[in-house]
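**Student:** okay, structure incoming, though there's no sequence with it:
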């Protein structure tokens, strides 16, 4: 994962899944705001488990890249069978991918067997996956004290939002806001990983006063002075703030657009229904005729009473 493709590829994966969840949750809420109920995953029209299959395939590809394809010896162990220090981060990234693979696999099993509390169990498993992601990024073996560390620190904030909203989803299954924020946070994780991949492994995008240095077999960004490091971290903070603004605007525009497309169409009928040919239906005509007859009889009764009064 400590490469451009190692961040961009899973970043697009998170972004795709997040947008898929955002679309489905908002569509369900727009169509049925009263009976809305969130879900951890959404079936597609042709292949029911397509989302989960993609998660499993992406996780398996990530594990293979970290432990087999990426290392020079095409295996991550040292000659004596131990894990060398320069491959510790490979095992950490592979463990994250394994957690997502387990989540997707059990999601399929729980959907087929439908045991009691299967929704709550899947939410708990999803929370475990995000907890694993947060823990391994927080305790990462790589040196994240510089600019790269600032990117990972802010990434942990977004992962924590995904973890908290997933846990809240166990109790608040019918809360659209909880599912909406969780979907947005997954999108944010993906977009932030893509940005990290390009900024940290593209020489032209490295901030002024910093450079790319090869350490333990992978490239890291180092800064020449403390002032340059402080400036680089401040730029990362600005990137995160701009992303927050961008996602806030995107969330509101997306929500309003989805409501316009899928909201329930309420039809208002006149008191007397009108058929497609423009004529009132039979029942409405009968009711109108009855009202007219009642009013006429009431008027005639009034006239008769006035006549009697005159005779007296």
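**Tutor:** Great, that's in hand. Just so it is clear, the structure is predicted and the values come from calculations on it, not from any experiment. Numbers count the residues shown, from 1 in each chain.

**Student:** from now on I want contacts and neighbour counts done on CA atoms only, so please keep to that.
**Tutor:** OK.

**Student:** where's residue 64 relative to residue 58, distance?
**Tutor:** For residue 64, the distance to residue 58 (Cα to Cα, to the nearest Å) stands at 10 Å.

**Student:** ok, residue 95 next?
**Tutor:** From residue 95 over to residue 58 (counting by Cα to Cα), the distance is 13 Å.

**Student:** residue 64 and residue 58: who's more crowded?
**Tutor:** Neighbour totals were compared for residue 64 and residue 58, and residue 58 leads with 18 against 15 (other Cα atoms under 10 Å).

**Student:** can you pull up the most central residue in the protein?
**Tutor:** residue 183 (1.6 Å; Cα atoms, centre = their mean).

**Student:** how about the secondary structure of that residue?
**Tutor:** Per DSSP: H, G, I helix; E, B strand; the rest coil, the local secondary structure of residue 183 is helix.

**Student:** this is the comparison structure:
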């Protein structure tokens, strides 16, 4: 236990240097933190919705008309207010992590423009989410605004996964590790999963968990949209199975095969959760679990596609600094 505490203290002490004097490894860690917190807020957002806390803070940017923090309000449950305010606070965690990614990318030597561009998406995405969150509240949880709120998080999650991947590889042009048709299959899979996520938010916006009694719903038949969603699930699983099979018979690199198998496993688990929640009339707990599953499917899909190509090995920090010093001296 003491050893674990000492390690935790050492990491806390090293946090500032990991941002101000970063290495590719520490930047990758911050990118992984961005992946975790962006995935986390999708789950807490689902918790806000299934607990009916979407208007627990009825105004924006304040929580109540008179205060930025929760205060007793005769028309709002303290629990609902605490849940919604807690979700708002998590936005600041994402902002801190996003700024850490950006500063680390800017301070990394030699500077890599692609990493800086990807890192910028995190704080800018938080700003966009904050402004859009105000529209969500002012529209009384209109399902269109709520859906876009989730999809912005999915976009930020994709950027964080890209940053994590790129920070751990070289800066050369992408070299395919598999046949071009397999890569095309991977791209088709990403597109299908994106469609699946959109179909999922339509089902959510039509279903029973609106976030508040006054919130409107999509005027669709829930049975119809659920079946469309299921059809897209079959397409995604079919494409994933095809990818796993193609990688196996072509003896693709082990990392690519593992990534595809992991994706298939996550999809099957997600499918089980989806069917169980449907037949149990969409219980709140399983809704949150299903949202977590959807973010994991998205992350694993992106990881599987990135594993189909290589940009070469990552140059060591020492070598990179020496190269930068030599280039400066020649200049």
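**Tutor:** Perfect, I can see it now. Since this is a predicted model, take the numbers as computed values, not measurements.

**Student:** TM-score of the superposition?
**Tutor:** Aligned and superposed, the two chains score 0.43 in TM-score terms (TM-score structural alignment, normalised by the length of the first structure); 190 aligned residues with a Cα RMSD of 5.1 Å.

**Student:** immediately after the host helix or strand of residue 13 of the first structure, which helix or strand?
**Tutor:** Assigning secondary structure by DSSP states H and E places residue 13 of the first structure in helix 4-31. Once the chain leaves helix 4-31 of the first structure, the next helix or strand it forms, by DSSP H and E, is helix 50-64.

**Student:** what are the buried residues along whichever helix or strand comes after that following helix?
**Tutor:** Scanning the chain past helix 50-64 of the first structure towards its C-terminal end, the next helix or strand to appear is helix 88-113 (assignment: DSSP H and E). Within helix 88-113 of the first structure, the residues that qualify as buried by neighbour count (16 or more other Cα atoms under 10 Å) are 88-90, 92-104, 106-108, 110.

**Student:** orientation of helix 88-113 of the first structure relative to helix 50-64 in degrees?
**Tutor:** Between the direction of helix 88-113 of the first structure and that of helix 50-64, the angle (axes from the mean of the first three to the mean of the last three Cα atoms, to 10 degrees) works out to 150 degrees.

**Student:** what comes up buried for the longest helix along the second structure?
**Tutor:** Scanning the second structure for the longest helix, with DSSP state H as the assignment, gives helix 78-107. Judged by neighbour count using 16+ other Cα under 10 Å, the buried positions of helix 78-107 of the second structure are 78, 80-85, 87-88, 90-91, 94-107.

**Student:** ditto for stretch 162-169 of the second structure
**Tutor:** Neighbour-count burial for stretch 162-169 of the second structure flags 162-168 (criterion: 16+ other Cα under 10 Å).

**Student:** can you check stretch 226-238 of the first structure too?
**Tutor:** For stretch 226-238 of the first structure, a neighbour-count test (16+ other Cα under 10 Å) marks 228-229, 231-233, 236 as buried.

**Student:** and if you look at stretch 248-264 of the first structure?
**Tutor:** By neighbour count, with 16+ other Cα under 10 Å as the criterion, the buried positions of stretch 248-264 of the first structure are 251, 255, 258-259, 263.

**Student:** tilt between the longest helix anywhere in the first structure and helix 4-31?
**Tutor:** Taking residue count as the measure and DSSP H as the definition, the longest helix of the first structure comes out as helix 226-262. Computed with the same axes, to 10 degrees, the direction of helix 226-262 of the first structure lies at 30 degrees from that of helix 4-31.

**Student:** now for helix 226-262 of the first structure, which elements pack on it?
**Tutor:** In this structure, helix 226-262 of the first structure packs against helix 4-31, helix 147-171, helix 176-200, strand 210-215, with contacts taken as 3 or more Cα pairs under 8 Å, 6 or more residues apart in numbering; DSSP states H and E.

**Student:** ranking these by burial, who's on top?
**Tutor:** For these, the largest average neighbour count (mean count of other Cα atoms under 10 Å) is found in helix 176-200, namely a mean of 22.

**Student:** mind checking how far residue 108 of the first structure is from residue 231 of the first structure?
**Tutor:** Counting by Cα to Cα, the gap from residue 108 of the first structure to residue 231 of the first structure is 47 Å.

**Student:** neighbours around the residue lying closest to residue 229 of the first structure once chain neighbours are set aside, how many?
**Tutor:** Residue nearest to residue 229 of the first structure in three dimensions, not counting chain neighbours: residue 223, with 5.4 Å by Cα to Cα, 6 or more residues apart in numbering. Neighbours of residue 223 of the first structure under the rule other Cα under 10 Å: 21.

**Student:** just residue 13 of the second structure next, same as before
**Tutor:** 11.

**Student:** buried set for whichever strand or helix holds it?
**Tutor:** Residue 13 of the second structure is located in helix 2-20, with elements delineated by DSSP H and E. Under the neighbour-count criterion of 16+ other Cα under 10 Å, helix 2-20 of the second structure has 18-19 buried.

**Student:** just checking, what packs against it?
**Tutor:** helix 24-50, helix 78-107.

**Student:** just put those in JSON lines and tack on distance to residue 134 of the second structure.
**Tutor:** Converted to JSON lines, those look like this (distance: least, Cα to Cα, whole Å):
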{"stretch": "helix 24-50", "distance to residue 134 of the second structure": "14"}
{"stretch": "helix 78-107", "distance to residue 134 of the second structure": "11"}
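
**Student:** to residue 186 of the second structure, which of these lies closest?
**Tutor:** With Cα to Cα, the closest approach to residue 186 of the second structure among these belongs to helix 24-50: 21.0 Å.

**Student:** and that closest one, which residues are buried?
**Tutor:** Residues of helix 24-50 of the second structure classed as buried: 24-35, 37-50 (neighbour count, 16+ other Cα under 10 Å).

**Student:** and it, how far out from the chain's middle?
**Tutor:** 6 Å (Cα atoms, centre = their mean, to the nearest Å).

**Student:** one step back: got a list of what the residue nearest to the centre of the first structure touches?
**Tutor:** Residue 183 of the first structure makes contact with 18-19, 21-22 under the criterion Cα atoms under 8 Å, 6 or more residues apart in numbering.

**Student:** kindly recompute the last result at 10 Å.
**Tutor:** Shown in contact with residue 183 of the first structure (Cα atoms under 10 Å, 6 or more residues apart in numbering): 14-15, 17-26, 40, 162, 165-166, 177.

**Student:** hmm, back to that, shared neighbours, residue 95 and residue 58 of the first structure?
**Tutor:** Taking Cα under 10 Å, 6+ apart as the contact criterion, the common neighbours of residue 95 of the first structure and residue 58 are residue 101.
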